[in-house]
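Engineer: using only what follows, build the 3D model:
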Amino acid sequence: MLNPQAILGHDLSKKHITSISELLYYFPSICPENITELDREWRTLRRTNFNFDETETPSVDKFWWHISKLKKGDGSAMFPLLSTLTRKLLCLPHSTATVERLFSSINVMKTKLRNKLSTTTIKGTLHTKSEIKNCFEFNVTNDHLKKFNKNMYDFNQNKDETENQEDSQIENEIAAS
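Structural biologist: Prediction:
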């Protein structure tokens, strides 16, 4: 239902989906209050002509990011409720295996002796573990060395800077793709 192929009509077997209310039945906790307006947005989306052809249909996340950026003539979002709903749906894990692996990693890190690890430290350790598989092949740059100073222990300052950098990095990656 969230697949661009079905929305754009390239997958004719899914073309019969005319209302999004069927989906909302299964996710009542993320359902917006104004279902009628959401359904109107869905129907408008289905009638909107996009400049994608069958060979260049974008991935699901890029497609919905593009949809969330569409504006009406007055500058307001064209599909605000639908964009919010799809973001919530796309955040749901497809299986519990990934979540279980993550909690297992946290339990290995956070023992009785190390129970006061901050969320920032745990997050950093998890990122390091996932990104750097082999420490012997990791190349340390001058930029890395510059970051190792007394300021790296100022958690409140680093937390705000890190969150802002991560947000802008994610937006840049999505926009570039």
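Engineer: CA only for contacts and neighbour counts going forward, please
Structural biologist: OK.
Engineer: and the residue sitting furthest away from the middle of the chain, which of the three is it?
Structural biologist: Relative to the centre of the chain, the most outlying C-alpha is that of L113, 33.9 Å out, by CA atoms, centre = their mean. Three-state call for L113 (DSSP: H, G, I helix; E, B strand; the rest coil): coil.
Engineer: now it: how far from L92?
Structural biologist: Separation of L113 from L92 (CA to CA, to the nearest Å): 33 Å.
Engineer: now L126
Structural biologist: 20 Å.
Engineer: run the chain-centre distance for stretch 41-56.
Structural biologist: Offset of stretch 41-56 from its chain centre (CA atoms, centre = their mean, to the nearest Å): 21 Å.
Engineer: swap that for stretch 31-45, sorry
Structural biologist: 21 Å.
Engineer: just the helices in the chain please.
Structural biologist: For the chain, applying DSSP state H gives helices covering 4-8, 21-26, 35-47, 60-69, 80-91, 97-109, 119-131, 142-147, 155-176.
Engineer: ranking those helices by burial, who's on top?
Structural biologist: Of all the helices of the chain, helix 4-8 has the most neighbours on average by mean count of other CA atoms under 10 Å, namely a mean of 20.
Engineer: to compare with the earlier structure, here is another sequence to fold:
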Amino acid sequence: MDAISAIRRRCIDFNVKLAKEIQQRLPTNYTVLELMSRLAPETILRQGKDNSISELAKELGYNASDIDKILNQWHNICFVQWKNTNDVIKFWNEVDEYRSAAGINDFGELVDLAISSLTLPHSNAGIEKIFSVMNIVKTKLWNRMAGPLLNAIIFIRNRLKVTDVKCYNYELPSDVIAAIGKNTKYSYKNQVQPATSSASVSASSTVESVNYDDEVIEDITFDLDF
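Structural biologist: Alright, predicted model coming up:
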């Protein structure tokens, strides 16, 4: 019986500790952020809504004047006939493009609140994916890769994935092809080269002028590491 009581006590202590750890990892304002569900079309188009949306506006740093405008627009938005009421993104795009007879968007502050709320990052999963891609691109053999090149490669990889385009059949725009080999595309010639280790021997070679497409590239410096 003593062993059974000890096991039960340890289980209770474990669950209490687990609950405390979970509470510490939750943001203190999560109850306010739950109000973002009020921005759904089926909710915002109801009549007789309360003023709880003002708590979300306060959490995002809106001043009293803007909150008054948001509340006014919050109660008046249901009097307009909207088309895209089944999709949150399409609905707020329609509200953003809305113009009155005077050419004014009567729901500007409310749209700004909705966009600010719905674009908040709710997890770090996207950042973790970027770090994973960075570890794949910048390996031990490519450890001297500079930040601009690394950023460009990651951007291109993600863009190709989003647009569902393969690198072997991607067509470069004509203006990009026309700019290849021109002086304006070589903007790193005056930057300081990264330092090499003491075990490496660096041999620098300078080309005074090279003609590309009637454009002159001067002072091209490169390092050869052995």
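Engineer: what's the TM-score here?
Structural biologist: Once superposed, chain against chain, the TM-score is 0.61 (TM-score structural alignment, normalised by the length of the first structure); 141 aligned residues with a CA RMSD of 3.4 Å.
Engineer: of the helices of the first structure, give the one that comes closest to K15 of the first structure.
Structural biologist: Taking CA to CA, helix 4-8 is the member of the helices of the first structure nearest to K15 of the first structure, at 6.1 Å.
Engineer: in the second structure, what range does the closest one match?
Structural biologist: Aligned by TM-score structural alignment, helix 4-8 of the first structure corresponds to residues 41-45 of the second structure.
Engineer: check what contacts that stretch and list those residues.
Structural biologist: By CA atoms under 8 Å, 6 or more residues apart in numbering, the surrounding residues in contact with stretch 41-45 of the second structure are 37-38, 74, 77-78, 85-88, 91.
Engineer: give me that answer again for 10 Å
Structural biologist: 37-39, 49, 53, 74-82, 84-92 (CA atoms under 10 Å, 6 or more residues apart in numbering).
Engineer: likewise for stretch 8-24 of the second structure?
Structural biologist: For stretch 8-24 of the second structure, the external contacting residues (CA under 10 Å, 6+ apart) are 2-7.
Engineer: one more: stretch 59-71 of the second structure?
Structural biologist: 29, 32-33, 50-58, 72-74, 76, 106-113, 116-117.
Engineer: what's the following helix or strand after the top helix by length along the second structure?
Structural biologist: Taking DSSP H as the criterion, the second structure has its longest helix at helix 2-25. Per DSSP states H and E, helix 2-25 of the second structure leads on to helix 30-33 as the next helix or strand towards the C-terminus.
Engineer: okay, that following helix sits on what stretch of the first structure?
Structural biologist: Alignment note (TM-score structural alignment): helix 30-33 of the second structure is unmatched in the first structure.
Engineer: and that helix, what's buried?
Structural biologist: Using 16 or more other CA atoms under 10 Å as the test for burial, helix 30-33 of the second structure gives L33.
Engineer: so what does that helix touch, helix or strand wise?
Structural biologist: helix 53-59 (3 or more CA pairs under 10 Å, 6 or more residues apart in numbering; DSSP states H and E).
Engineer: pretty sure E94 of the second structure is touching W82, no?
Structural biologist: Yes - taking contacts as CA atoms under 10 Å, E94 of the second structure lies within contact range of W82: 7.8 Å.
Engineer: from the chain's centroid, how far away is the match of helix 4-8 of the first structure?
Structural biologist: Distance of stretch 41-45 of the second structure from the chain centroid (CA atoms, centre = their mean) equals 27 Å.
Engineer: likewise stretch 119-134 of the first structure?
Structural biologist: How far stretch 119-134 of the first structure lies from its chain's middle: 19 Å, per CA atoms, centre = their mean.
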